[in-house]
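# Got a sequence here, can you build the structure:
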Amino acid sequence: MVCGVAVAGVYAAQPVLEPMGRELGLPAARAGWIVATGQVGYLVGLVLLVPLGDVVADRRRLLAVHLAAGAVALGVTAAAATVWTALAGLAVTGLLAVVVQTAVAYAASVSPPAERGRAIGVVTSGVVVGILGARVVAGALAEAWGWRSVYAVLAALSLGLAALVLTVLPPEGRRRTGGYGRVLASFGGLFRGRLLLTHGLVAFFLFASFGTLWSGLSLPLADAPWELNESQIGLFGVAGLAGALGAARAGRWADAGRAAPVTGLALVLLVVSWVAIARLSWALWLLAAGIVLLDFAVQAVHVGNQHRLTAARPERTSGVIGGYMLFYSLGSALGAAATTAVFASWGWAGSSLLGAGFALCALAVWALDRYVPRGPGRAPGGAGAADIRRDRSGPRGMIGA
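Okay, the predicted model is just below:
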């Protein structure tokens, strides 16, 4: 619930861009800044706020503070009388939405090693519900009570969750890894590790492919021959939600030591999904099937990546998740920016080729890391000896995962 509400605050603007921009006096050509502002805030939060999770002894308090402050920012957006006030509220909302990464790190920390993947899978499913569900729910709320009601409801939910996490979630009770300055200074050092770079590159191309679909899908659906309205287009989010939740067992597969083969298979399915998605002009059922397959693949890979990283670096779960999500954020932005430009020149066929190309790049990174020898002291899975020694959380030790 924490993850779903937090991430919805960033993506809720997508289905209400037109009425929101019109009421705030923002020209249609610049309406994209409403969404972009939240994404920029989120990117800053990954660098500045996520490392705090490795400083505090009990991350529940950090979750509560971020949720309460996020409720204030959402309330400012809901009550904004000018575009600059709304953008300021959205920027802070995005900044504090990194509570998602703190929640993932917390779940990984309090879970027994053999159940870590399952816990990450459950929590991460909340992110998917927030991203895809926000499109459907925000559209319905805006139609009934206006776009401001979307942010008012999210503010109330955030405030309620801030109180709930302190009373419902178990205390963490762990040792601090150092002060904020020290943890922040060492954040950059995480990127020198092969493990984070490899999984980060897979995530970069994975979410570039994801962004290509969801940021460009409304363009061909609103055009001939389908000419669907906004609410009808939003229903395809339900198909994506079904596919993503279908990958809920990805965490259990990771716990069983099968993260590597599952990741490879999921990336193959991601490439195949674009074959169906490219047939959008032929039949909508083919598009729906492709969306289910794509979101299943994305969720399976995403959960496996986070499981491997938190198992390898249990003392820096917040930092390593924050570093990984930087790749996610940049990949999503690339896919969103590229798909509209490609669609304008080459139509949906060009966008589909772009999405499939990103998927093939992710598959290539995974294959190179898994099968190409890396010299003395390197395992076939691309992890060094030190990584493997850290990564013995599952029943089979996760070697080569």
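# Could you use CA atoms for every contact and neighbour count after this?
Will do.
# Residue 209: what's it in contact with?
332, 335, 354-359 (Cα atoms under 8 Å, 6 or more residues apart in numbering).
# just residue 339 next, same as before
With Cα under 8 Å, 6+ apart, residue 339 has these contacts: 212-213, 215-216, 351, 354.
# For residue 5, give its distance to residue 275.
For residue 5, the distance to residue 275 equals 33 Å [Cα to Cα, to the nearest Å].
# please give me the structure for this one as well, since I'd like to look at both together:
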Amino acid sequence: MAAAAGLSVANLYYHQPLLGEIGRTFQASDRALGLIPAFSQVGYALGLLFIVPLGDSLERRRTIVVMTALVSLALMGVAIAPNMPWMVIASGVVGVTTVVPQLLVPLAAHLAPETQRGRVVGTVMSGLLIGILLSRTAAGLLGVRFGWRAMFWIAAALMLVLVVVLRLTLPSQPASSTLPYPALLRSLGGLVREEPLLRLHSLLGALTFGSFSAFWATLALYLQSMPEHYGPQVAGLFGVVGVAGAVAAPLVGRYADVRGDRRINMFAVGVLFLSFVVLALLGHSLWGIALGVILLDLGAQANQIANQARVYALRPEARNRLNTVYMVTYFAGGASGAWLGSMAWSRWGWLGVCAVGGGMALTGLVVLGFAGLRRPAA
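Coordinates of the predicted model:
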């Protein structure tokens, strides 16, 4: 499940180190290129909202296999894009269909013993984050050697292989709810109203992933603008550096199994804020960016695992719908961060990107502070 989550979520991020190459192909501006990651994240949020709830009312293995096949077709659409509008729309369709990781994570939580749920979720999420990070490395290396279109053809082929593997290896899991589809969607609002912890951790997830996305959506453009004019390969290699943060996921999950407080969220968001201080002060050098990337990915991943461990514990019979609310908010925050980061880059350069990312992380710390003040009264 960790490997499948990593391979499938990677589809959302192959374009990031290749934005410069895509821009040259279509003669697109930096502002237009910013629409590609933004539409990918918005599409993903729409897929989470309208497709992931079906994981509670349909046989889960079949749903996962069908969505994996559909994302392969969407990737082929990106690979043959003849112009920039097609590229942007096709990227959005890839986002809509790339919901397999968010069907796999609740399934893993469902299969795991209660005392090990945080560790299991952490393991699958570490695979997911490694997929996000190494997708940039793979795209940077393969995109330079074979062209950016080849990367998406390769990704489509990988998804077809994954269709077969998932069909043969995943256990069949019956539906946990008999609600019809319209009732499933309506129940999302009830979960938001009735679960304050869901609201809190969804907001924290949105702010931290927005901060994360502001950096990664603009890194390739920043590296290209430096005096050395670093290309997609260098941008992709920072994904390897970021894997150091992903190894924290199972450790965070074990801590979340033992303790249910928010100290790990405060620590994680604080590390995320610190990463943008480092990137602003030391981002003129590759080693400074590398240090910032390690802190960025550690903070983002630790916060994500702590959030999901608490959210999945709320209502076992509604885990896919809880995940829908959480992840729709999370990726809406990611889309906002990618767009704000791109706008800040086009107007104020690298310091503007760091201000956006650091500002979103700082807002997360303020939210946690207010939540801690309200808790004794509640």
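# hang on, the earlier thing: so for residue 5 and residue 275 of the first structure, which sits in the more crowded spot?
Neighbours of residue 5 of the first structure and residue 275, each counted by other Cα atoms under 10 Å, are more numerous for residue 5; the result is 26 against 16.
# In TSV, list the contacts of residue 209 of the first structure along with distance to residue 48 of the first structure.
Output for those, formatted as TSV (distance: Cα to Cα, whole Å):
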residue	distance to residue 48 of the first structure
332	20
335	24
354	32
355	31
356	33
357	32
358	29
359	30
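# mind listing which of those are in helices?
Among the contacts of residue 209 of the first structure, DSSP state H puts 332, 335, 354-359 in helices.
# Include distance to residue 13 of the first structure and neighbour count when you put these into TSV, please.
Converted to TSV, these look like this (distance: Cα to Cα, whole Å; neighbours: other Cα atoms under 10 Å):
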residue	distance to residue 13 of the first structure	neighbour count
332	16	24
335	18	27
354	25	22
355	24	29
356	27	22
357	28	17
358	26	25
359	27	29
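# hang on, residue 76 of the first structure packs against residue 83?
No - Residue 76 of the first structure is beyond contact range of residue 83, at 11.4 Å (criterion: Cα atoms under 8 Å).
# So for these two, which sits in the more crowded spot?
Comparing residue 76 of the first structure with residue 83 by other Cα under 10 Å, the one with more neighbours is residue 76, at 22 against 17.
# in the helix or strand in which the more buried one is found, what counts as buried?
Per DSSP states H and E, residue 76 of the first structure falls inside helix 59-79. For helix 59-79 of the first structure, a neighbour-count test (16 or more other Cα atoms under 10 Å) marks 59-78 as buried.
# how big's the offset between that helix and the second structure?
Comparison of helix 59-79 of the first structure with the second structure after fitting gives an average deviation of 1.7 Å (mean Cα distance after the TM-score superposition for the first structure).
# So what's the gap between that helix and the chain middle?
19 Å (Cα atoms, centre = their mean, to the nearest Å).
# who's in contact with that helix?
6, 9, 53, 56, 85-90, 92-93, 96-97, 99, 102-103, 106, 148-152, 154-159, 161-163, 165-166, 169, 171-172.
# Now list the buried members of those residues.
6, 9, 53, 56, 85-90, 92-93, 96-97, 99, 102-103, 106, 148-152, 154-155, 157-159, 161-163, 165-166, 171-172.
# coming back round to it: export the contacts of residue 339 of the first structure to a markdown table and tack on distance to residue 228 of the first structure and secondary structure?
Formatted as a markdown table, the contacts of residue 339 of the first structure follow (distance: Cα to Cα, whole Å; DSSP: H, G, I helix; E, B strand; the rest coil):
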| residue | distance to residue 228 of the first structure | secondary structure |
| --- | --- | --- |
| 212 | 19 | helix |
| 213 | 17 | helix |
| 215 | 16 | helix |
| 216 | 14 | helix |
| 351 | 19 | helix |
| 354 | 23 | helix |
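# among those, which two are most distant?
215 and 354 (12.7 Å; Cα to Cα).
# Looking at the contacts of residue 339 of the first structure, which one is closest to residue 252 of the first structure?
Among those, and counting by Cα to Cα, the member closest to residue 252 of the first structure is residue 213, at 27.5 Å.
# I'd say that closest one and residue 355 touch.
Yes - between residue 213 of the first structure and residue 355 there is a contact at 7.0 Å, judged by Cα under 8 Å.
# what does the helix or strand that residue 185 of the second structure is a member of contact?
Using DSSP H and E, residue 185 of the second structure maps to helix 181-194. With Cα under 8 Å, 6+ apart as the test, helix 181-194 of the second structure has contacts from 50, 53-54, 57, 198-199, 321-322, 325.
# Thanks again, I'm all set now.
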